[in-house]
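Enquirer: Sequence first, then the predicted structure:
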Amino acid sequence: MLQTIIEAIVAYAATNIDDLLVSLLFFAQAKSRKEDWQIVFGKYLGIALLTVISILGAYGLSFLPAKALAWLGLLPAWLGIKELRDKAENKEAAPLGQRNWTAAVALVTLANGGDNVGVYIPLFAGHSVQELLLVSLVFLLLTGIWAWLGQKIARWPRLQAMILGRQKLVTAWLYFSLSAYIVLKAYC
């Protein structure tokens, strides 16, 4: 049991370090507790989808190769284009209460999950149902910790000021960088 917990912690941490940057980006832009909770829910939804895809893949039901998942990495580029278009049109961010981060965060987490799937499938293949439930519980706890860390770091005044001061340009640059990183790490 202890070995399974350690494996789960190492696998999660190794595959989600880059996801902390994604969390920072979203949390720095959130303007209310409601938006914070939408981001957290999106993180949980994205990790849950990656876990389910990996479990299915571990048991031979893979319907999407990990490298194909990398092409979802184009989603952040689309978000970056939207940010730049909004800046060019002098559009402000959606008024408080009109944004819903859940789907965007879940999709970006999923798009950034090619390495998760690549690591989780072989890890899950050797585990019993009870061990998979334990791993899933560890992932659940770590997702909460990751979200908390991302929110706390994003609230650092200088970092938040940097992101919000040039929000559209910084956000677009981060989305494009994330998109390139996701696609390149799958194929290089």
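Expert: Cool, the structure landed.
Enquirer: Only C-alpha atoms from now on, for both contacts and neighbour counts.
Expert: OK.
Enquirer: Based on its surroundings, how many neighbours for residue 145?
Expert: 12 (other Cα atoms under 10 Å).
Enquirer: Kindly report the same for residue 91.
Expert: 12.
Enquirer: Tell me the spacing between it and residue 125.
Expert: Distance, residue 91 to residue 125, by Cα to Cα, to the nearest Å: 48 Å.
Enquirer: Put this next to the previous one:
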Amino acid sequence: MDLGIIGQAAGLFAVTNIDDILILALFFARGAGHPGSTRRIVLGQYLGFTAILAVAVAAAFGATFLPESAVPYLGLLPLALGLKAARQAWKSHRNGDGDQEDTGAEPGGGPGAVEVAAVTFANGGDNIGVYVPVFATAGIGGMTAYAVVFLALVVVWCFAGRFFATRPVVARALARWGHVLLPLVLIGIGLLILVEGGAFGL
């Protein structure tokens, strides 16, 4: 594999996914102490990013499974999840329950793989527009190299998110405010995607 393509792929991934580290840190913080939550978060991240890659590759070959006009409406996914998480946090606060239950959480506690995948895919919707021309000009060999590097870096991103979530100072802050931050971040991402994409004539 050409080192130049590896470097370009790594740089492109980092630039287009830097915000995912914050989201992953919040997910890992909410999953702290829940058995299996790390596995579900990593699985969800891979599912979401694989879906992004699949759509980008298909579009590079001329297929339009996801029309460009539909991309802004992906913001509805994190917006809905954020509102649901906010409602759950409010109910838990009113009931005096210190262990807020996440929206989409698995029975074992913590974020579910489907929730993480939905947020990852929606947040990466704009990445598709960046990846398509790169993939289209890279050829099959180059496209394969990009995909391999991207998928390898997903696990690096997951480790980075977990690293930040487990730093003592960060962990204490997230333990105290994570149930507020996660809904706010998800709602903010959803609104940003909708507004920047001009959904509903915004």
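Expert: Yes, it's here. Because the structure is a prediction, the values reported are computed rather than measured.
Enquirer: so who does residue 89 of structure 2 touch?
Expert: 100-102, 179-180 (Cα atoms under 8 Å, 6 or more residues apart in numbering).
Enquirer: go on, residue 27 of structure 1?
Expert: 36, 39, 150-151, 154-155.
Enquirer: let's see 7 Å
Expert: Taking Cα atoms under 7 Å, 6 or more residues apart in numbering, we find residue 27 of structure 1 in contact with 36, 150-151, 154.
Enquirer: With respect to residue 161 of structure 1, which of these is nearest?
Expert: residue 154 (9.6 Å; Cα to Cα).
Enquirer: Can you tell me what the closest one aligns to in structure 2?
Expert: Aligning on TM-score structural alignment places residue 154 of structure 1 opposite residue 165 in structure 2.
Enquirer: Correct me if wrong: its match contacts residue 30.
Expert: No - applying Cα atoms under 7 Å as the test, residue 165 of structure 2 and residue 30 come out as separate, 9.2 Å apart.
Enquirer: For the residue most central in space within structure 2, which non-adjacent residue is spatially closest?
Expert: Nearest residue to the geometric centre of structure 2 (Cα atoms, centre = their mean): residue 120, 2.4 Å. Of all residues not flanking residue 120 of structure 2 in the chain, residue 48 sits nearest, at 5.1 Å (Cα to Cα, 6 or more residues apart in numbering).
Enquirer: what helix or strand does the one you found sit in?
Expert: Assigned by DSSP states H and E, residue 48 of structure 2 falls within helix 37-60.
Enquirer: List the buried residues for the helix or strand following that helix?
Expert: The element immediately downstream of helix 37-60 of structure 2 (helix or strand, assigned by DSSP H and E) is helix 76-94. Neighbour counts over helix 76-94 of structure 2 (16 or more other Cα atoms under 10 Å) mark 76-86, 88-90, 92 as buried.
Enquirer: Same list, the contacts of residue 89 of structure 2, but as JSON lines with secondary structure, distance to residue 64 of structure 2 and neighbour count please.
Expert: JSON lines is the format used below for the contacts of residue 89 of structure 2 (DSSP: H, G, I helix; E, B strand; the rest coil; distance: Cα to Cα, whole Å; neighbours: other Cα atoms under 10 Å):
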{"residue": "100", "secondary structure": "coil", "distance to residue 64 of structure 2": "40", "neighbour count": "19"}
{"residue": "101", "secondary structure": "coil", "distance to residue 64 of structure 2": "38", "neighbour count": "21"}
{"residue": "102", "secondary structure": "coil", "distance to residue 64 of structure 2": "34", "neighbour count": "25"}
{"residue": "179", "secondary structure": "helix", "distance to residue 64 of structure 2": "37", "neighbour count": "24"}
{"residue": "180", "secondary structure": "helix", "distance to residue 64 of structure 2": "37", "neighbour count": "15"}
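Enquirer: Need the max-distance pair from these.
Expert: 101 and 180, at 12.2 Å, using Cα to Cα across those.
Enquirer: Please tell me how far residue 168 of structure 2 sits from residue 32 of structure 2.
Expert: With Cα to Cα as the criterion, residue 168 of structure 2 and residue 32 of structure 2 are 13 Å apart.
Enquirer: quick revisit: will you turn the contacts of residue 89 of structure 2 into CSV that also has distance to residue 18 of structure 2?
Expert: Listed next are the contacts of residue 89 of structure 2 as CSV, based on distance: Cα to Cα, whole Å:
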residue, distance to residue 18 of structure 2
100, 27
101, 27
102, 24
179, 22
180, 21
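Enquirer: Which one of the residues you listed is nearest to residue 190 of structure 2?
Expert: Comparing the contacts of residue 89 of structure 2 against residue 190 of structure 2 with Cα to Cα places residue 180 closest, at 15.8 Å.
Enquirer: Need the counterpart of the closest one in structure 1.
Expert: Using TM-score structural alignment, the equivalent of residue 180 of structure 2 in structure 1 is residue 169.
Enquirer: show me what contacts the spatially closest residue to its match that is not a sequence neighbour?
Expert: Excluding the flanking residues, the one nearest residue 169 of structure 1 by Cα to Cα, 6+ apart is residue 84, at 6.9 Å. Each residue near residue 84 of structure 1 by Cα under 7 Å, 6+ apart is listed here: 168-169, 172.
Enquirer: after the host helix or strand of residue 152 of structure 1, next one along is what?
Expert: Residue 152 of structure 1 belongs to helix 129-154 when assigned by DSSP H and E. Sequence order places helix 157-165 as the next helix or strand after helix 129-154 of structure 1, per DSSP H and E.
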